[in-house]
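In: Have a look at this prediction, sequence included:
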Amino acid sequence: MADTTTQTASTRGTRKERVGEVLSNKMTKTIVVRVQRRFAHPRFKKVVTAYSKFYAHDEKSEAKVGDTVRIEETRPLSKLKRWRLVEVVDKSSGVERVAA
C-alpha cells in the first residue's frame, strides 16, 4: 500500500510537455501550436498521423509562425489556454508555406 502512494506522489507533480509547430501568433501573448501524434490504427495496424491544436501563453511574444516550440501544461489561463511556452526549440527559416 505504501508503494502506491509513493508512486502517485512522484507522478502527480510532473507536468505534461509537448513539442509542436506554431501555426499562429496573431493574438496578444498567445500562440496556437499544432502537435503531431503517430500511432498504429487499432484495427488496420496502419500508422496514422493525428494532429492536436493547443493554445499556449507566450509572455514575451518570442515565438513566430513556423517555429518548433516546447509547451508545458499549466493552470487554466483563459477559456482555451491551458499551456505555456517553455522554449523555442528551432527557429523557422522565415519562408512561409504556400497553401495548396
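Out: Everything's here; your move.

In: contacts and neighbour counts: CA atoms only from here.
Out: Will do.

In: Do I have it right that V69 meets R84?
Out: No - V69 lies out of contact with R84 (Cα atoms under 8 Å); the separation is 10.3 Å.

In: In contact with the spatially most central residue of the chain, which residues?
Out: For the chain, R18 is the residue whose C-alpha lies nearest the centre (Cα atoms, centre = their mean; 4.1 Å). By Cα atoms under 8 Å, 6 or more residues apart in numbering, the residues touching R18 are V35, R70, I71, E72.

In: okay, now the one to match up with it:
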Amino acid sequence: MPKRILTGTVVSDKTDKTVVVNVERKVKHPLYGKIIRRSKKYHAHDEENAYKPGEVVRIEETKPMSKLKTWRVIDRIVAGKGEAVEADLSENA
C-alpha cells in the first residue's frame, strides 16, 4: 500500500525531534456548494531538528513512533522567513 504524502506548514518545533505541521485542504460544502478550508495538525518526526516554524514541508506516513507521531518530514519545499537582525547604524566614519 503506498504511503500518503501531504504538504503543510510547520507551526511548532518546541519538542525534541518533532514538528507540528498544519495541513490545509479545500472542500466543497455538501449543501451550499461553497469552497471551505479545513485544516488538521500532524506531529511529524524531524531527526535533526532542522525545520523551523513558517517553512512549507512535505510529510510522509510511517509506522507509529509514539502516541501522536505517525508521520515523518521528507523535505522542505519553501524556507520560512528568517529571524530579524538589527543593523548596526552607528556612525564611526
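Out: Nice, I can see it. Source: prediction; values computed, not measured.

In: which one in structure 2 is aligned with the residue nearest to the centre of structure 1?
Out: By TM-score structural alignment, R18 of structure 1 lines up with L6 in structure 2.

In: next one: the host helix or strand of its match to chain centre, how far?
Out: Under the criterion DSSP states H and E, the helix or strand holding L6 of structure 2 is strand 5-12. On the basis of Cα atoms, centre = their mean, to the nearest Å, strand 5-12 of structure 2 sits 2 Å off its chain's mean C-alpha point.

In: now swap in stretch 63-75 of structure 1 and tell me
Out: Relative to the centre of its chain, stretch 63-75 of structure 1 is centred 6 Å away, using Cα atoms, centre = their mean.

In: in structure 2, what residues pair with that stretch?
Out: The aligned range for stretch 63-75 of structure 1 is 51-63, by TM-score structural alignment.

In: Only the buried residues of that stretch, if you could.
Out: By neighbour count on 16 or more other Cα atoms under 10 Å, the buried set for stretch 51-63 of structure 2 is Y51, K52, P53, G54, E55, V56, V57, R58, I59, E60, E61.

In: Please flag which of those sit within strands.
Out: In strands, defined here by DSSP state E, the members of the buried residues of stretch 51-63 of structure 2 are V56, V57, R58, I59, E60, E61.

In: need the residues you listed in a markdown table with distance to G82 of structure 2, can you?
Out: Formatted as a markdown table, these follow (distance: Cα to Cα, whole Å):
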| residue | distance to G82 of structure 2 |
| --- | --- |
| V56 | 13 |
| V57 | 16 |
| R58 | 20 |
| I59 | 22 |
| E60 | 25 |
| E61 | 28 |
